[in-house]
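Colleague: just to be clear, the model below is a prediction. Sequence and coordinates:
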Amino acid sequence: MLRKPETNEYPPYYKEYVNNVPDGELLQILEDQQKETMKLLNALSEETAEYKYAPGKWTIKEVIGHITDTERIMCYRLLSIGRGEQGMLPGYDDDEYVRRGNFNRFPLSDLLHHQALVRQHTILLLSSMDEEALCRRGNANGSEVTARAIAYIIAGHEIHHRRLIEDRYLSSGQ
């Protein structure tokens, strides 16, 4: 069973994400959270998916695009560090990625399909890595991190955004 990373395995700003992940088998958690997220979002109308809870905030479609893009980037980091990459992996500007992603032009079903495929890829990649690979350290966005921590960050990031969707978007009557 993959255990939670120690606090020295990731930068402090990821602590919330790692702490969001419940105890248990991470691969099963990733599968279960995918089902929960799909159940929550599949029922939304296109109109609801384009709702912003405040000016300057992302729409639900943009949040889904952000979750997917972030998981793609984190998966690349997981692969790179797990395979022993010693060069610094670049950061990214999530607001710029969302802006350039033009996610509101896509049907909600397409965004959810992309997200599901990316999650399947994450699970397959993670399940192929042994303990040695998962404990490797690398540098992403100027900070040292282990492959194992990245796996937990992926799971915690989705939990964070699903909670925001539930609390800030869907609880307002949308």
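Modeller: Received it, and whenever you're ready, just let me know what you need.

Colleague: from here on, contacts and neighbour counts on C-alpha atoms
Modeller: Will do.

Colleague: how far away is Glu144 from Glu62?
Modeller: 29 Å (C-alpha to C-alpha, to the nearest Å).

Colleague: neighbour count: those two, which is higher?
Modeller: Glu62 (24 against 14; other C-alpha atoms under 10 Å).

Colleague: residues making contact with stretch 134-144?
Modeller: Residues from elsewhere that reach stretch 134-144, judged by C-alpha atoms under 8 Å, 6 or more residues apart in numbering: 9-11, 77, 81-82, 84-92, 145-148.

Colleague: these in helices, which ones?
Modeller: Secondary structure from DSSP state H places 77, 81-82, 147-148 of the contacts of stretch 134-144 in helices.

Colleague: of those, which is the most crowded?
Modeller: Ala147 (31 neighbours).

Colleague: ok, that one to Tyr53 distance?
Modeller: Taking C-alpha to C-alpha, one finds Ala147 at 34 Å from Tyr53.

Colleague: same deal with Arg148?
Modeller: Counting by C-alpha to C-alpha - Arg148 and Tyr53 are separated by 34 Å.

Colleague: strands of this structure, residue ranges please.
Modeller: With DSSP state E applied, the chain shows strands at 88-89, 137-140, 143-146, listed in chain order.

Colleague: can you tell me which of those strands is most buried?
Modeller: Stretch with highest mean neighbour count among these: strand 137-140 (a mean of 22; mean count of other C-alpha atoms under 10 Å).

Colleague: any idea how far that strand is from the middle of the chain?
Modeller: Distance of strand 137-140 from its chain centroid, counting by C-alpha atoms, centre = their mean, to the nearest Å, is 18 Å.

Colleague: ok, now stretch 88-95?
Modeller: That offset, for stretch 88-95, works out to 14 Å (C-alpha atoms, centre = their mean).

Colleague: comparison target, given below:
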Amino acid sequence: MENEQLEKLRYPIGKYQVPETITEEHLQTWITVLEELPKRLENAVSGFSEEQLDTPYRPGGWTVRQLVHHVSDSHHNSYVRFKWGLTEDNPMIKAYFEKEWSELFDSKTAPIQMSLDHLKAVHFKLVYLLKGLTKEQLKRTFRHPEGNVESTLAENIGRYAWHSNHHFAHLQNLIEREGW
């Protein structure tokens, strides 16, 4: 498979780019994406067979099962990062090794319903929190240990809305390619 095709399969909606100015409209759109993701994801995979769940979304990529567990794990970490950013002064967040997590026993074999239910709960809490943030709170920051990159909470809302759409597009593209 050509590099360009593989890149399109890896990043079907492109890579996340922080807008120069984050508007109220951006924030509302992003929060809506986060609010709707659990239901969209569950609807997309409901009725999948074990074989479908264990199908990679691209050559060398995660299976549908790993992808669902990853989104749940990642967004759980995101929720904690928002809390750190709100309660600590520009904290250095804890990174996690997502590829290694995806290779763990539970990510490869567990029923996806556990992660779908977890994602519903995490997003309910996350969206409730995000809808109540003030403009000042949205400017609060945290740092990521990879490159010591600083991010505002507003930027992070966009990042996780992108992450939601990014992985949903992986799933949607697979469904279309396979005719499911």
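Modeller: That came through, no problem. Bear in mind that the values here come from a model prediction, so they are computed numbers and not experimental data.

Colleague: with distance to Glu25 of the first structure added, can I get the ones in helices among the contacts of stretch 134-144 of the first structure in a markdown table?
Modeller: Shown next, in a markdown table, are those (distance: C-alpha to C-alpha, whole Å):
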| residue | distance to Glu25 of the first structure |
| --- | --- |
| Arg77 | 21 |
| Ile81 | 21 |
| Gly82 | 19 |
| Ala147 | 16 |
| Arg148 | 13 |
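
Colleague: the closest residue in space to Glu16 of the first structure that isn't next to it in sequence: neighbour count?
Modeller: Leaving aside its chain neighbours, Glu16 of the first structure sits nearest to Gly156 (7.5 Å; criterion: C-alpha to C-alpha, 6 or more residues apart in numbering). Other residues lying near Gly156 of the first structure total 23 when counted by other C-alpha under 10 Å.

Colleague: wait, Ile93 of the second structure touches Arg81, no?
Modeller: Yes. With contact defined as C-alpha atoms under 8 Å, Ile93 of the second structure reaches Arg81; the gap is 6.4 Å.

Colleague: just the helices in the second structure please.
Modeller: Counting by DSSP H, the second structure has helices at residues 3-10, 24-45, 50-53, 64-87, 98-102, 105-109, 112-131, 135-138, 153-178.

Colleague: for Glu158 of the first structure, which non-adjacent residue is spatially closest?
Modeller: In space, Glu158 of the first structure is closest to Ile67, 6.4 Å off (C-alpha to C-alpha, 6+ apart).

Colleague: map the one you found onto the second structure.
Modeller: Mapped onto the second structure by TM-score structural alignment, Ile67 of the first structure lines up with Val71.

Colleague: not counting sequence-adjacent ones, nearest residue to Leu153 of the second structure?
Modeller: Per C-alpha to C-alpha, 6+ apart, closest to Leu153 of the second structure is Leu138, 5.0 Å.

Colleague: residues contacting Pro56 of the second structure?
Modeller: 62-64.

Colleague: counterpart of it over in the first structure?
Modeller: Pro56 of the second structure maps onto Lys52 in the first structure, by TM-score structural alignment.

Colleague: and if you look at Glu155 of the second structure?
Modeller: In the first structure, Glu155 of the second structure lands on Ala149 (TM-score structural alignment).

Colleague: cool, and Glu4 of the second structure?
Modeller: Counting by TM-score structural alignment, Glu4 of the second structure has no partner.

Colleague: what's the neighbour count on Glu47 of the first structure?
Modeller: Glu47 of the first structure, neighbours per other C-alpha under 10 Å, totals 10.

Colleague: any idea how far it is from Leu108 of the first structure?
Modeller: Taking C-alpha to C-alpha, one finds Glu47 of the first structure at 10 Å from Leu108 of the first structure.

Colleague: over to Pro22 of the first structure?
Modeller: When Pro22 of the first structure is compared with Leu108 of the first structure (using C-alpha to C-alpha), they lie 28 Å apart.

Colleague: neighbour-wise, which of those two wins?
Modeller: Higher neighbour count among Pro22 of the first structure and Leu108: Leu108, with 24 against 13, using other C-alpha under 10 Å.
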